[in-house]
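Chemist: My questions concern the predicted model and sequence given below.
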Amino acid sequence: MQYHISSTPQELGQEAARAFVDLYNQAVQDRGIFTVALSGGSTPVHLYKALAQTDLDWSRVRFYFSDERTVPADHKDSNYKTAKDNFFDGVGIQPEHVFRMEGELDPQEAASRYAAVLPDQLDLCYLGMGDDGHTASLFPDTEALTASGRVVANFVPKLNTWRITFTFEEINRSRNIHILATGANKKEVLLEVKNKSGKHPIEGVENPFWYVDAAIAELL
């Protein structure tokens, strides 16, 4: 397990942003553009704030999402809206360079439509981790854990809702995978993941680099 421990979530965001810049420079040099999938939750906001302070040519970046709730783009729970409000709008990301999952559509249709716009291989896929060990919207005991293809609709019984999510196949296709995880409430789960317990969905992610704060890393 490869990881970097930061003292605070804010410091984690800054460290992850530095890695973003390094990968951006390499991708632009090699391929002309940098393709990135963003994740949901509150932890990426610290990354967004750090990225907003960097001096990059944002026209070279194409943004995607690793999962989405089945809500419209302007809903408070939308992963897209979180990124738009905390990042895209502030640095002037062009709308045509952002590819959102259409959470307002039928989830199966939205998943199919999204798979059609993805690049062959993402340069960087961001993920988070829930206190139940889920990542993206790959929750424990759901059908998407064994799904093939790139993007699927996944019904999550414990939330009684549908989600749109990357499959493990799509996540693991990425050139780089960075997991951002914070919070003492997840420290036992992180230790089990490090010890390869086989109990948590996130263990299906291959060769990620983890950015964690001191609270979640207490038991490592």
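Modeler: Thanks, I have it. Numbers count the residues shown, from 1 in each chain.
Chemist: contacts and neighbour counts: CA atoms only from here.
Modeler: Will do.
Chemist: buried stuff in the helix ranked longest in the chain?
Modeler: In the chain, taking DSSP state H as the definition, the longest helix is helix 9-31. Within helix 9-31, the residues that count as buried by 16 or more other CA atoms under 10 Å are 9-18, 20, 23-24, 27.
Chemist: how many other residues sit next to Thr54?
Modeler: 13 (other CA atoms under 10 Å).
Chemist: How about the contacts made by the residue nearest in space to the middle of the chain?
Modeler: By CA atoms, centre = their mean, the chain has its centre lying nearest to Ser39, at 2.7 Å. Contacts for Ser39 (CA atoms under 8 Å, 6 or more residues apart in numbering) come out as 65-67, 79, 126-128, 136.
Chemist: Same check on Ala184?
Modeler: So Ala184 contacts 215-218 (CA under 8 Å, 6+ apart).
Chemist: And for Gly32?
Modeler: By CA under 8 Å, 6+ apart, the neighbours of Gly32 are Arg60.
Chemist: Below is structure B, check it against A:
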Amino acid sequence: MKSQQSYQVFLDREQLVRAAAQRWMELANESIRARNSFHVALAGGATPKPVYERLQRENLDWDRIHLYWGDERDVPADHPDSNYRMVREALIDHVPIPEANVHPIHVLPDIETTVEEYRQVLDNLHRGTNGHPCFDLIMLGVGDDGHIVSLFPESSALTVTNTPVVSVYVEKLNSWRVTLTYPVLNTARYLMLLVSGEAKAPVIARVLGSDTERRYPVQKLAPSGRIEWYLDEAAAHELQESS
């Protein structure tokens, strides 16, 4: 991940959120001007949530913005662990986005049917040069084990290259997930990685430092677009100490 990569370190999560929301709006407006639409895959988790809440207040062309999800837990849409529910409560319920522009991963009783339905949704996206769906932006968090979306260490999904979305059983969490795969992540025009908190400091120091072992899922990204990291000082402090 050496090409087209940059990172910024902010004093705290509040400043990180403000900058990430501003960048989200810039990319949305640029994409709408260039292609008349903005297709973004959203992340779950505690750090992206206040970004969505901040976007409530902004004057965006929601008629041309399309929301998707990078991954989803195998739970109903109204479950507290649902990424869709989080985004709906933090953003969708507060902005005039048409329901037709909201593309959740509909969790069905059979997880493979869930995967196939979402694959069909992604078929409507513009294709990159590698033939995979091309998002204008994919938002990602990074776990303290280096996972992104539901691509966890030692997961079978890490080696999937022939489909944009798969189901995966996460043994350490004893749960099924549906997740985008590397070919889609690597096709996106922009990847925005949001990382906050001291628990993330060791993995950030290795991923953005001198570690070349590529032991973490996030290190296996090989994008054709641009990666932008947004870190708070707590997450970046070991990186700064080693630089």
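Modeler: Structure's in. What do you need? The model shown is predicted, which means the values in this text are computed figures rather than measured ones.
Chemist: Could you find the counterpart of Glu112 of structure 2 in structure 1?
Modeler: Counting by TM-score structural alignment, Glu112 of structure 2 lines up with Gln108 in structure 1.
Chemist: can you check Ser175 of structure 2 too?
Modeler: Looks like Ser175 of structure 2 aligns to Thr161 there (TM-score structural alignment).
Chemist: what about the closest residue to that match other than its chain neighbours, neighbour count?
Modeler: Once flanking residues are discounted, Thr161 of structure 1 sits nearest to Phe155: 5.9 Å by CA to CA, 6 or more residues apart in numbering. Neighbourhood size, Phe155 of structure 1 [other CA under 10 Å]: 19.
Chemist: swap in Val205 of structure 1?
Modeler: By the criterion of other CA under 10 Å, Val205 of structure 1 has 16 neighbours.
Chemist: What separation do you get for it and Phe139 of structure 1?
Modeler: Per CA to CA, to the nearest Å, Val205 of structure 1 is found 13 Å from Phe139 of structure 1.
Chemist: average offset between the host helix or strand of Ser112 of structure 1 and structure 2?
Modeler: Assigned by DSSP states H and E, Ser112 of structure 1 falls within helix 107-115. With mean CA distance after the TM-score superposition for structure 1, helix 107-115 of structure 1 departs from structure 2 by a mean of 1.4 Å once superposed.
Chemist: Packing partners of whichever helix or strand comes after that helix?
Modeler: Next helix or strand after helix 107-115 of structure 1 toward the C-terminus (DSSP H and E): strand 124-127. The contact analysis (3 or more CA pairs under 8 Å, 6 or more residues apart in numbering; DSSP states H and E) places strand 124-127 of structure 1 against strand 34-38, strand 177-181.
Chemist: Report the separation between Phe63 of structure 1 and Asp123 of structure 1.
Modeler: From Phe63 of structure 1 to Asp123 of structure 1 the distance is 11 Å (CA to CA).
Chemist: returning to what we had before: centre of the chain to the longest helix of structure 1, how far?
Modeler: 14 Å (CA atoms, centre = their mean, to the nearest Å).
Chemist: Pretty sure Gly198 of structure 1 sits in a helix.
Modeler: No - per DSSP: H, G, I helix; E, B strand; the rest coil, Gly198 of structure 1 lies outside any helix segment and is coil.
Chemist: how close does the counterpart of it in structure 2 sit to Gln240 of structure 2?
Modeler: For Gly198 of structure 1, the aligned position in structure 2 is Arg214, judged by TM-score structural alignment. According to CA to CA, Arg214 of structure 2 stands 20 Å off from Gln240 of structure 2.
Chemist: counterpart of stretch 63-73 of structure 2 in structure 1, which residues?
Modeler: The alignment places stretch 63-73 of structure 2 over residues 59-69 of structure 1 (TM-score structural alignment).
Chemist: Quick check: end-to-end length of that stretch?
Modeler: 27 Å.
Chemist: Which element is encountered next along the chain beyond the helix or strand where Arg163 of structure 1 lies?
Modeler: Assigned by DSSP H and E, Arg163 of structure 1 belongs to strand 161-166. Using DSSP H and E, the next helix or strand after strand 161-166 of structure 1 towards the C-terminus is helix 168-173.
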